[in-house]
Each structure stands twice: as structure tokens, then as C-alpha cells.
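Participant: pasting the sequence and the predicted model now:
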Amino acid sequence: MLNDPLFILVALAVAGVAGILLFGIGGFAVGAGGKRANKIMRLRIIAQFVAVLLILLFVFIRGGN
């Protein structure tokens, strides 16, 4: 599975979502709120949407076994 480029792309997308989430939570902990926090969380939602689409594509192409 590690040789599959689509799997690697899915893993990178999920890691990207986790990174954005941690960055956003860190920003809230420091007290950086307002427009910047909203922009970061909006970016997380978009990245999460892309990650879910890639996961669905992976399952569809690989047959869902």
C-alpha cells in the first residue's frame, strides 16, 4: 500500500488537515482570535473536504475491499 501514489496523496492530505487543525488550536491557545482564526478554520474545512474526497476516490478505485 505504501507504493500506491493515491494512498500517499490521501495520507498527505490527512496529515495536512491535522497540521492545520493543530496550528489553529495553537493559535486559539495563544489568544490569536478574530479574522485570522476564522481564516485558518475555513482553510481546515476546505482541506478536510479535499481529504474526504480523496479517501472516497481511493475506496472507489480500489474496490472497497
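Facilitator: Everything's here; your move.
Participant: only C-alpha atoms for contact and neighbour calcs from this point on.
Facilitator: Will do.
Participant: ok, longest helix in this protein?
Facilitator: helix 35-62 (DSSP state H).
Participant: packing partners for that one?
Facilitator: Counting contacts by 3 or more C-alpha pairs under 8 Å, 6 or more residues apart in numbering; DSSP states H and E, helix 35-62 packs against helix 5-30.
Participant: quick one, the helix it packs on and helix 35-62 angle?
Facilitator: Counting by axes from the mean of the first three to the mean of the last three C-alpha atoms, to 10 degrees, helix 5-30 points 160 degrees away from the direction of helix 35-62.
Participant: pasting the second one now:
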Amino acid sequence: MSANTLVLIACIAVAAVLLLGLANMMRGGSANVSQKLMRLRVLLQFIAIVVIMGVVWWRSA
């Protein structure tokens, strides 16, 4: 698996959870589900940043 693929997967995961959260909010879903999705999105964003920074570091070496 290439570095570009890892970055793409991380970004798609963040976008998917964001869209799920927005869909839940727009249909008036549970606040607990919204809160869990927001926490998951923050965790996935952290992972995505770590992956991106790792790829940048690896390519500059």
C-alpha cells in the first residue's frame, strides 16, 4: 500500500464520518449519536494528521 493510498483512506474516513454527522443532524437524529460521531471525527482527524505528517517526513528523508 502506497503512502498516497494511506493519506486518501484517512481523508475519506474523516469525510465519511463528517457526512454521517451532518445527515444525523439534518434529520433531527439523536444528540448522543451526534456526540459520538463528533468524537470519532476528531479521533480520525488526529490519525489523518499523523499519517500525513509521517508521509511528509518519510518523503523528505
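Facilitator: Right, received. Where do you want to start? Since we're looking at a predicted model, the values are computed, not measured.
Participant: TM between them?
Facilitator: The TM-score (TM-score structural alignment, normalised by the length of the second structure) is 0.92; 61 aligned residues with a C-alpha RMSD of 1.5 Å.
Participant: what does I8 of the first structure align to in the second structure?
Facilitator: By TM-score structural alignment, I8 of the first structure lines up with T5 in the second structure.
Participant: for the aligned partner of L19 of the second structure in the first structure, grab the count of nearby residues.
Facilitator: Matched by TM-score structural alignment, L19 of the second structure corresponds to L22 in the first structure. Residues near L22 of the first structure, counting by other C-alpha atoms under 10 Å, number 12.
Participant: try I61 of the first structure
Facilitator: 10.
Participant: map it across to the second structure for me.
Facilitator: So, by TM-score structural alignment, I61 of the first structure is matched to W58.
Participant: contacting residues around the residue sitting nearest the centre point of the first structure?
Facilitator: In the first structure, the centroid-proximal residue (C-alpha atoms, centre = their mean) is V17; its distance is 2.4 Å. Residues in contact with V17 of the first structure, defined by C-alpha atoms under 8 Å, 6 or more residues apart in numbering, are R44, A47, Q48, A51.
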